[in-house]
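Participant: Below: sequence and its predicted model.
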Amino acid sequence: MDVHNAFLHGELDEEVYMIPPPGYCIKGETRADHSLFTLTTPTSLTLILVYVDDILVAGNDLSQVTFFKSVISTHFKTKDLGPLKYFLRLEVARSPSGIFLNQQKYALDILADSGQLGSRPAPFPMEQNLKLNDTDGDPLPDPAPYRRLVGRLIYLTITRPDIVFAVNILSQFMHAPQIPHMTAATRVLHYLKSAPGQGIFFPSSNDIHVRAYTDSDWASCPTTQRSTTGFFITLGSSPISWRTKKQTTVACSSTEAEYRAMAVTTCELVWLQQLFHDLGIPHKISMTLYCDNQPPSTLLKI
């Protein structure tokens, strides 16, 4: 659904709370995500996801979904866009076998705006053992195109976990991009050219066992000597969360870097547990965390 009278640049004369004031409680708001609301009855569950003036409604009872649409339309001028196909540049394709998410149009727009539609595809997004820093190469005469490109690639990682590591490296040079950085970003575009419609598939028949895989790259940053954390979480056979991020402190050993990566991944698993609880999904099986390390045993149950 789309709300027509959302004035994003209107002048406000009244007091506005960016966070709920003390003592104020929003009924139905989930603890895991403040933009997600739930309506639970003994026989149905309705989910409402709100992003500015765009609303996504889902549920296991069509009558409850229809009732919500009728109620909200009495308070706001809304437009019912029908079954979900396109939402915030995410393309959704549904079939009896499952749901497929991708950002093909968004990826093609990036290639077109960058003039790389006719480029030769690359087999991987970044050269192996490439170490980018702040001192190699000449600065770009205009850093705006680089910053715009990396910002758009960051949003593309919503459905493309295969470019997360490369985009994480490129985003560290937004303040002063140089020619080698732009060359590496162009390599990512060449990789996207090989499969712009690649995305994520959620099969209709799947188990709800959560498995997390985490690893760290010790002292991988040549400038700060800080390590990099990476994790990948699946629900059954479907990926649901992933991240690559530079650690906030310098690890004195590879073991310390591994433990810090496991701690960050555990925080994400705890958040997922809360999200499952808010959605009314029972998850009685312990979440499994795998760490790429040898001594000691690296299998944990959460």
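Facilitator: Happy to help now that I have it.
Participant: can we go C-alpha only for contacts and neighbour counts from here?
Facilitator: Noted.
Participant: Tell me the secondary structure at residue 39.
Facilitator: Secondary structure assignment for residue 39 (DSSP: H, G, I helix; E, B strand; the rest coil): strand.
Participant: Grab the nearest non-local neighbour of it.
Facilitator: Nearest non-adjacent residue to residue 39, counting by Cα to Cα, 6 or more residues apart in numbering: residue 46, 5.0 Å away.
Participant: Count residues in the vicinity of the one you found, would you?
Facilitator: Burial measure for residue 46: 19 neighbouring residues, criterion other Cα atoms under 10 Å.
Participant: cool, and the one 5 residues further on?
Facilitator: The number of residues packed near residue 51 is 11, by other Cα under 10 Å.
Participant: Then residue 224?
Facilitator: 12.
Participant: so who does it touch?
Facilitator: By Cα atoms under 8 Å, 6 or more residues apart in numbering, the contact set of residue 224 is residue 250.
Participant: Where does it sit: helix, strand or coil?
Facilitator: Secondary structure for residue 224, judged by three-state DSSP, is coil.
Participant: how near is it to residue 61?
Facilitator: Per Cα to Cα, to the nearest Å, residue 224 is found 53 Å from residue 61.
Participant: Please name the residues that touch residue 166.
Facilitator: 125, 126, 188.
Participant: out of everything not next to it in sequence, what's closest to the first one?
Facilitator: Residue nearest to residue 125 in three dimensions, not counting chain neighbours: residue 188, with 4.5 Å by Cα to Cα, 6+ apart.
Participant: before we go on, here's another structure to hold up against the first:
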Amino acid sequence: MLACSCRYDIVITGNDPKAIQSLKDFLHTRFRIKDLGNLKYFLGIEVARSKKGIFISQRKYALDILDDAGLLGARPYSFPMEQMLRLNPTDGKPLQDPTRYRRLVGRLIYLTVTRPDLSFTVHVLSRFMHEPHQPHLDAALCVLRYLKGSPGQGILFPTTNNLKLKAFCDSDWASCPTTRRSVTGYCTFLGDSLISWKTKKQNDVARSSTEAEYRAKADACCELTWLRYILKDFGIQHSEPAALHCDNQSALYIAKNPVFHERTKHIDLDCHLVRQNIQSGLVSTAYTPTKMQIADIFTKPLGKVPFGSLLGKLGVYNIHSPT
């Protein structure tokens, strides 16, 4: 006979200490469990608490990536990707051994769990997993040099907060040099806490920047709808519509205009989706100037100044940096 001993790590959370203790007591009667106290480390994610709030990061995991790549002593960069860089599938020479690139990008994908600042760059790098070339590896190594300067960067969930949903959405029209498809980017907040974000290449080619922006708006609406269901399961109701911020005036006009016309025939379903959310009071649209558009960081590579400015607005900080 073979004996098997398995180990599982679980996290129990809630706002009722008595219910949490009751669940732990019940589990202890069925299994051998060890209570490690307040959550500090779980699946590579580090959790720190203070009077200001809860901070999550993957500092040890980031340092392990740097160590594995041999770049612990590398010169740090201020941002993860060059501003005007456009990578193509056929750039440069193919890598003789693509395993290193695939392993690196795969680890970076998991790092985006607490690093929204890497979301766009890792999205671009993952396009070339099937056949990476030297320029793709060079861009990935630039990400590591950026990590060298901020391995402990993460997300802060403030102690004082409200429970109002809001989202920012943006797109970069026809930005893919190969397919000319646009990139959608959005992020959602619960009060001042960033709770979800996304960078995604759109499925179809957009014929105008307005069309690309509207598709991004429809994706953000779907995310807000899903988050409403999740919060409802937690007993949190939203009587007010969630604010959806967009920097395209034409897209905002189409959302408020119930008349179907020539400019919207290619995005018919998205139009009806957004209008339905607005008319039912689930979403309210608002204009945000491009310079204040937080979702811009999820659609394109930015320079040092705008990139650093948007990080603070996202609630991304490095508690390990000297003050």
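Facilitator: In hand now; what should we look at? Computed from a prediction, not measured in an experiment: that's the story for all the values here.
Participant: TM value for the aligned chains?
Facilitator: Here the TM-score for the pair of chains, by TM-score structural alignment, normalised by the length of structure 1, is 0.80; 254 aligned residues with a Cα RMSD of 1.7 Å.
Participant: re the thing from before, settle this for me: the residue nearest to residue 39 of structure 1 is touching residue 64, isn't it.
Facilitator: Yes - counting by Cα atoms under 8 Å, residue 46 of structure 1 does reach residue 64; the two are 6.9 Å apart.
Participant: Please identify the helix or strand for the equivalent of residue 66 of structure 2 over in structure 1.
Facilitator: Aligned by TM-score structural alignment, residue 66 of structure 2 pairs with residue 111 of structure 1. Per DSSP states H and E, residue 111 of structure 1 falls inside helix 104-113.
Participant: one step back: now the contacts of residue 166 of structure 1 as CSV including neighbour count and distance to residue 258 of structure 1?
Facilitator: As requested, those are exported to CSV (neighbours: other Cα atoms under 10 Å; distance: Cα to Cα, whole Å):
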residue, neighbour count, distance to residue 258 of structure 1
125, 22, 25
126, 20, 23
188, 24, 27
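Participant: Out of these, flag the one nearest to residue 239 of structure 1.
Facilitator: residue 125 (19.5 Å; Cα to Cα).
Participant: Tell me which helix or strand the equivalent of the closest one over in structure 2 sits in.
Facilitator: Applying TM-score structural alignment, one finds that residue 125 of structure 1 aligns to residue 80 in structure 2. If you go by DSSP H and E, residue 80 of structure 2 is not part of any helix or strand.
Participant: wait, residue 80 of structure 2 sits on residue 142?
Facilitator: Yes - using Cα under 8 Å, residue 80 of structure 2 is in contact with residue 142, at 6.1 Å.
Participant: So the residue mapped onto residue 223 of structure 2 from structure 1 versus residue 95 of structure 1, what's the distance?
Facilitator: Aligned by TM-score structural alignment, residue 223 of structure 2 pairs with residue 268 of structure 1. Remark: distance between residue 268 of structure 1 and residue 95 of structure 1 (Cα to Cα) = 30 Å.
Participant: does residue 161 of structure 2 count as helix, strand or coil?
Facilitator: coil.
Participant: Chain neighbours aside, what residue packs nearest to it?
Facilitator: In space, residue 161 of structure 2 comes closest to residue 191 once its chain neighbours are excluded; the distance is 5.7 Å by Cα to Cα, 6+ apart.
Participant: How about residue 72 of structure 2?
Facilitator: residue 66 (5.4 Å).
Participant: quick one: contacts for the one you found?
Facilitator: 72, 144, 147, 148.
Participant: Could you do residue 40 of structure 1 as well?
Facilitator: Residue 40 of structure 1 touches residue 46, counting by Cα under 8 Å, 6+ apart.
Participant: how about 6 Å then?
Facilitator: By Cα atoms under 6 Å, 6 or more residues apart in numbering, the contact set of residue 40 of structure 1 is empty.
Participant: I'd like the distance between it and residue 172 of structure 1.
Facilitator: 43 Å.
Participant: is it true that the residue nearest to residue 161 of structure 2 touches residue 163?
Facilitator: Yes - between residue 191 of structure 2 and residue 163 there is a contact at 5.2 Å, judged by Cα atoms under 6 Å.
Participant: tell me the helices in the stretch 101-250 of structure 1, going along the chain?
Facilitator: With DSSP state H, counting those that start in this stretch as the definition, the stretch 101-250 of structure 1 shows helices at residue ranges 104-113, 144-156, 164-170, 179-194.
Participant: what's the closest of the ones you listed to residue 213 of structure 1?
Facilitator: helix 164-170 (14.7 Å).
Participant: Go ahead and measure how far that closest one is from the middle of the chain.
Facilitator: Put simply, helix 164-170 of structure 1 sits 14 Å off its chain's centre (Cα atoms, centre = their mean, to the nearest Å).
Participant: mind checking what residue 240 of structure 2 lines up with in structure 1?
Facilitator: Matched across to structure 1, residue 240 of structure 2 falls on residue 285, judged by TM-score structural alignment.
Participant: How many residues are close by the nearest residue to its match once chain neighbours are set aside?
Facilitator: Distance criterion Cα to Cα, 6+ apart; nearest residue to residue 285 of structure 1, sequence neighbours excluded, is residue 209 at 6.4 Å. Using other Cα under 10 Å, residue 209 of structure 1 has 15 other residues around it.
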